[in-house]
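> A predicted structure for the sequence below; I have some questions about it.
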Amino acid sequence: MHWLFLVLGGLAEVAFAFCLGKGKLTAGMESAGWYAAFGSSAALSFYLLNLSLARVPLGTAYAVWTGIGAVGTVGLGVLVFGDPLTGPRLFFLTTLVGSLLGLKMVSA
């Protein structure tokens, strides 16, 4: 269950990064809505990370949480914001995912 909290917290981190990106592209009340969603997503992300720490070691949890956020945010950047997906970026994302899976395999 604690790993589920960690994964969901990482996905909420992706959500708050997405909200920042959308907020930057808008103005007025629409922008305020995106920034409110950012705050809610950030609070949820930190809360879920905190719940996971009851059983997942701190260093592992933080690395996995930020890794999910990084990989997910790059994916959204490519799909939604038109960021480039080059060979080197894909290579390093793949090594990051491999490292995250390795941390899961060697952790409680």
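That came through, no problem. Numbers count the residues shown, from 1 in each chain.

> CA atoms for contacts and neighbours, from now on please.
OK.

> residue contacts, L100?
When contacts are counted by C-alpha atoms under 8 Å, 6 or more residues apart in numbering, L100 touches A63, V64, G67.

> can you flag the buried ones in these?
Buried members of the contacts of L100, counted by 16 or more other C-alpha atoms under 10 Å: V64, G67.

> just the ones in helices from the contacts of L100, please.
Under the assignment DSSP state H, those contribute A63, V64, G67 to helices.

> helix, strand or coil for A32?
helix (DSSP: H, G, I helix; E, B strand; the rest coil).

> right, and it touches G23 too?
Yes - if you go by C-alpha atoms under 8 Å, A32 and G23 touch, sitting 7.3 Å apart.

> and these two? which has more neighbours close in?
The residue with more neighbours, out of A32 and G23, is G23; 21 against 13, by other C-alpha atoms under 10 Å.

> output the contacting helices and strands for the strand or helix carrying the more buried one.
Using DSSP states H and E, G23 maps to helix 2-24. With contacts taken as 3 or more C-alpha pairs under 8 Å, 6 or more residues apart in numbering; DSSP states H and E, helix 2-24 sits against helix 28-52, helix 58-79.

> adding another structure so you can compare the two:
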Amino acid sequence: MNWAILVVAGLFEIGWAIGLKYTEGFTRLWPSVATGLSMLISVWLLGIAMKTLPVGTAYAVWVGIGAMGTVVLGILLFDDPASPLRLISLLLIGAGIVGLKLASG
């Protein structure tokens, strides 16, 4: 169950990372509120997941999910570059997440 909570925490991390772009430096009220709530929910869920998961694994998976999702949405929403090296790097992050999950049992 805590792995599922960790994945949801990672999804909220993607939400706040992308939300930062829409806040325009926290000058827009509602995007700033949504981004702040996403931050709080993400860290709260991470804390819950860490009750039973190893801290290093949980944190690395949380960051990895957030990084991968943010890069993909950056490409789709903001025309960030999608070079072969960036895409290969995403695959490596994904492999690291899977490896940490497998190593944690």
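Great, that's in hand. Quick caveat, the model's predicted, so the values are computed rather than measured.

> the helix holding G23 of the first structure vs the second structure, average offset?
Superposed on the second structure, helix 2-24 of the first structure shows a mean distance to its aligned partners of 0.6 Å (mean C-alpha distance after the TM-score superposition for the first structure).

> which ones are touching the residue of the second structure positioned farthest from its centre?
Centroid-distance maximum for the second structure: T27 at 23.3 Å, with C-alpha atoms, centre = their mean. Contacts for T27 of the second structure (C-alpha under 8 Å, 6+ apart) come out as none.

> how much space between it and V33 of the second structure?
Distance of T27 of the second structure to V33 of the second structure, computed by C-alpha to C-alpha, to the nearest Å: 11 Å.

> quick one: secondary structure of T26 of the first structure?
coil.

> from T95 of the first structure, how far out is it?
On the measure of C-alpha to C-alpha, T26 of the first structure and T95 of the first structure end up 34 Å apart.

> so how far is M29 of the first structure from the residue nearest the centre of the first structure?
By C-alpha atoms, centre = their mean, the first structure has its centre lying nearest to G69, at 1.8 Å. Separation of G69 of the first structure from M29 of the first structure (C-alpha to C-alpha) stands at 27 Å.

> quickly find the element holding the corresponding residue of the first structure for I88 of the second structure.
Under the alignment by TM-score structural alignment, I88 of the second structure pairs with F91 in the first structure. Using DSSP H and E, F91 of the first structure sits within helix 87-106.

> related to what we said a few turns ago, what sits against the match of I88 of the second structure?
Taking C-alpha under 8 Å, 6+ apart as the definition, F91 of the first structure has no contacts.

> quick check: buried residues in stretch 92-105 of the second structure?
Buried residues in stretch 92-105 of the second structure (16+ other C-alpha under 10 Å): I93, G94, I97, L100.

> same thing with stretch 3-11 of the second structure?
Neighbour count says stretch 3-11 of the second structure has W3, I5, L6, V7, V8, A9, G10, L11 buried, by 16+ other C-alpha under 10 Å.

> those: which two are farthest apart?
Checked with C-alpha to C-alpha, the buried residues of stretch 3-11 of the second structure reach their widest spread between W3 and L11, with 12.5 Å between them.

> now do the contacts for I14 of the second structure.
I14 of the second structure neighbours (C-alpha under 8 Å, 6+ apart): I65, G66, A67, G69, T70.
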